[in-house]
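# What shape does this take:
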Amino acid sequence: MTADSPINTETNKAPLASFAAGARDTLPMLIGAAPFGIIFGTLVAASPMAPWHGQLMSLSVYAGSSQFIATGLVAAHTGMLVIWFTTLIVNMRHMLYAATLLPHVAHLPARWRWLLGFLLTDETFAVMAGYYQRHRNPPNGHWYFLGSGLAMYGNWQLWTLVGLLFGAIFPQLQTLGLDFAMVATFLAIIVPQLNRLPQFGAALAAGTFAYLLQGLPYKLGLLSAVLIGVIVGIALTRASKAKDTTQQVQA
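Next comes the predicted model:
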């Protein structure tokens, strides 16, 4: 077997071993997401929502950014249509994640794709993108994906519950500067992904328009920047694939 062979020790792992490896490799993300979950729980505890609403949202929605925005909009007595549209725009970045990972999971049965799609978050995407760059066509890659996704899911439920419990006791817990962990976590996710044109273009477009449109009311500038970033990322991804296809045909 040559040194550059795509077959490696990871490829030969059994499903449970791959599952455990996915959970293990997600540990740094679990630590970074913990303050995020605590803050969400404390915000729910201080809002008109009942605590079980917050836990149910984490269980069923499982999208940190959207949960934060929805909680704030509910506290402001915003209409359901506005809440739905706002969270939809914020979560459109997952289209880029899904498009990137789809070639690696397209062969799986629908039940696997739906489950992995539900578990796909910013943190899990960062772990899986790195994994698929290191390992070509691993037969048990979906078990690794499942281990990473379930680790993040359980972690989010735990820290949401902690935030709900402590938020009721310490209402000002969210003012202790824990939100810095969100910034650090997302920087750790984004920076390693900027080595490809679609990701770099999406980040550059979103950052530029977030700055230019920051004066718009109701966070519309931020929402517009997210939408623009997603559109640019998808466009560059399609252009890159079309270029690769053309080069293959010419070859």
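# contacts, neighbours, all on C-alpha from now
OK.
# could you pull out the helices for this structure?
Listed in chain order, the helices of the chain (DSSP state H) span 15-25, 27-45, 51-60, 64-75, 80-90, 93-105, 110-119, 122-134, 141-169, 180-190, 197-212, 220-250.
# Residue 193 contacts residue 199, correct?
Yes. Between residue 193 and residue 199 there is a contact under C-alpha atoms under 8 Å: 6.4 Å.
# between those two, who's got more neighbours?
A direct count of neighbours by other C-alpha atoms under 10 Å for residue 193 and residue 199 places residue 199 higher, at 24 against 16.
# Pull the contacting residues for that one.
193, 233 (C-alpha atoms under 8 Å, 6 or more residues apart in numbering).
# Residue 43 versus that one, what's the distance?
31 Å (C-alpha to C-alpha, to the nearest Å).
# Skipping its backbone neighbours, what lies nearest the residue most central in space within the chain in space?
Nearest to the geometric centre of the chain sits residue 122, at 1.9 Å (C-alpha atoms, centre = their mean). Closest residue to residue 122 apart from its sequence neighbours, by C-alpha to C-alpha, 6 or more residues apart in numbering: residue 189 at 7.2 Å.
# Identify the residues contacting that neighbour.
By C-alpha under 8 Å, 6+ apart, the neighbours of residue 189 are 122-123, 126.
# hmm, try it at 10 Å
29, 122-127, 183 (C-alpha atoms under 10 Å, 6 or more residues apart in numbering).
# Just among those, which is most surrounded?
residue 124 (28 neighbours).
# How about the contacts made by it?
If you count contacts by C-alpha under 10 Å, 6+ apart, residue 124 has them with 22-23, 25-26, 29-30, 97, 116, 145-153, 189.
# Now show me the structure for the sequence below, then we'll compare the two:
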Amino acid sequence: MMLECVDSAWRKEFCLGMKDTAPLMLGVFPFGLTFGMLALGAGLTPAETMGMSLLVFAGAAQFFAILLLGQGVVSWSVLGLTTLLVNLRHLLMGASIAPYVLKLPFWQQALLAFGMADETYAVTVSRIATHGYQPAYQWGSNAAGYCTWAISTALGVAVGSQLGDPLAWGLDIVMPATFLAMLMPRLRHKPGLAAALTGAVISVVGSLYLPGKWYLLLATVAAAFVGGCLEGEKQNA
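Coordinates of the predicted model:
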């Protein structure tokens, strides 16, 4: 009986994680679709395209990878370094939930880290703030993100170039709107608001005066530092 109750509670949290994440997937789907289509144009086979989405599962890094492949760059070291730089933000996201995840078996830590994306991270930390951490909830959120990316990539591969570029339909506004929807609930407290403002100011100024996209990493680190300091003062108080 106790085991049945535990299984029931786990399933409930898992389904809730999927449910809470589903609305954000509306902003992810067009980009998975676009990736599937652009990857074919860069010379990848359907199997290679699906393999990248299933095994890499990092949207921004995948887009950079097919951009490099399309330009003739086939060096694994270059592709690996690019992926590392693009995904450095995951170190900060992972560090913020490490106190909870490190209590789990190593295999769960590894799979949860692999399945964590910006959207699923935002949903998970919002849940932690209100109801505490439940591994099943994060499993459900990650599952929603992973399945959405896989299905949208497969659809992009299937339709090929018949639909043209989905972003030309104005769907590029969906992703910024999705991130704003994730951000707004975090602005209710001083640390979150200060971190958001810090990141915004540095991003705008950096985009004007710094070369490349390094300002994104600088803004991320600075925002995390400011938010972490204020959060620490709040806990000490």
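# Could I get the TM-score for this pair?
Here the TM-score for the pair of chains, by TM-score structural alignment, normalised by the length of structure 2, is 0.84; 231 aligned residues with a C-alpha RMSD of 2.7 Å.
# quick one on the thing from earlier: Throw the contacts of residue 189 of structure 1 into a markdown table and include distance to residue 249 of structure 1, thanks.
Putting these into a markdown table (distance: C-alpha to C-alpha, whole Å) gives the following:
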| residue | distance to residue 249 of structure 1 |
| --- | --- |
| 29 | 41 |
| 122 | 35 |
| 123 | 36 |
| 124 | 34 |
| 125 | 31 |
| 126 | 32 |
| 127 | 33 |
| 183 | 43 |
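# Pick the one among those closest to residue 229 of structure 1.
residue 122 (15.0 Å; C-alpha to C-alpha).
# Tell me which residue of structure 2 matches up with the residue nearest to residue 122 of structure 1.
Under the alignment by TM-score structural alignment, residue 189 of structure 1 pairs with residue 182 in structure 2.
# so how far is residue 24 of structure 2 from its match?
8 Å.
# which residues do these two both contact?
Contacts common to residue 182 of structure 2 and residue 24, judged by C-alpha under 10 Å, 6+ apart, are 119-120, 123.
# possible to save the residues you listed as JSON lines with distance to residue 34 of structure 2?
Output for those, formatted as JSON lines (distance: C-alpha to C-alpha, whole Å):
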{"residue": "119", "distance to residue 34 of structure 2": "18"}
{"residue": "120", "distance to residue 34 of structure 2": "20"}
{"residue": "123", "distance to residue 34 of structure 2": "24"}
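# re earlier: quick one: the aligned residue in structure 2 for the residue nearest to the centre of structure 1 and residue 180 of structure 2, what's the gap?
Aligning on TM-score structural alignment places residue 122 of structure 1 opposite residue 118 in structure 2. In this view, residue 118 of structure 2 and residue 180 of structure 2 are 12 Å apart by C-alpha to C-alpha.
# quick one: contacts for the counterpart of residue 59 of structure 2 in structure 1?
Aligning on TM-score structural alignment places residue 59 of structure 2 opposite residue 64 in structure 1. Listed by C-alpha under 10 Å, 6+ apart, the contact partners of residue 64 of structure 1 are 33, 36-37, 40, 57-58, 70, 91, 121-122, 156.
# Out of these, which is nearest to residue 210 of structure 1?
Using C-alpha to C-alpha, the shortest approach to residue 210 of structure 1 within the contacts of residue 64 of structure 1 belongs to residue 91, at 16.0 Å.
# residues in contact with the closest residue to residue 119 of structure 1 other than its chain neighbours?
With sequence-adjacent residues excluded and distances taken as C-alpha to C-alpha, 6+ apart, residue 119 of structure 1 is closest to residue 149, at 5.0 Å. Contact partners of residue 149 of structure 1, counting by C-alpha under 10 Å, 6+ apart, are 19, 22-23, 26, 115-121, 123-125, 127-128, 143, 155.
# one more time with 7 Å, if that's ok
Going by C-alpha atoms under 7 Å, 6 or more residues apart in numbering, residue 149 of structure 1 touches 119-120, 124.
# helix, strand or coil for residue 4 of structure 2?
helix (DSSP: H, G, I helix; E, B strand; the rest coil).
# Run a quick neighbour tally on it.
9.
# Tell me the spacing between it and residue 58 of structure 2.
Residue 4 of structure 2 is 36 Å from residue 58 of structure 2, by C-alpha to C-alpha.
# what do you get for residue 87 of structure 2?
On the measure of C-alpha to C-alpha, residue 87 of structure 2 and residue 58 of structure 2 end up 8 Å apart.
# Of these two, which one has the most company?
residue 58 (21 against 17).
# What number of residues are in the vicinity of residue 193 of structure 2?
18.
# give the contact list for it.
Shown in contact with residue 193 of structure 2 (C-alpha under 7 Å, 6+ apart): residue 187.
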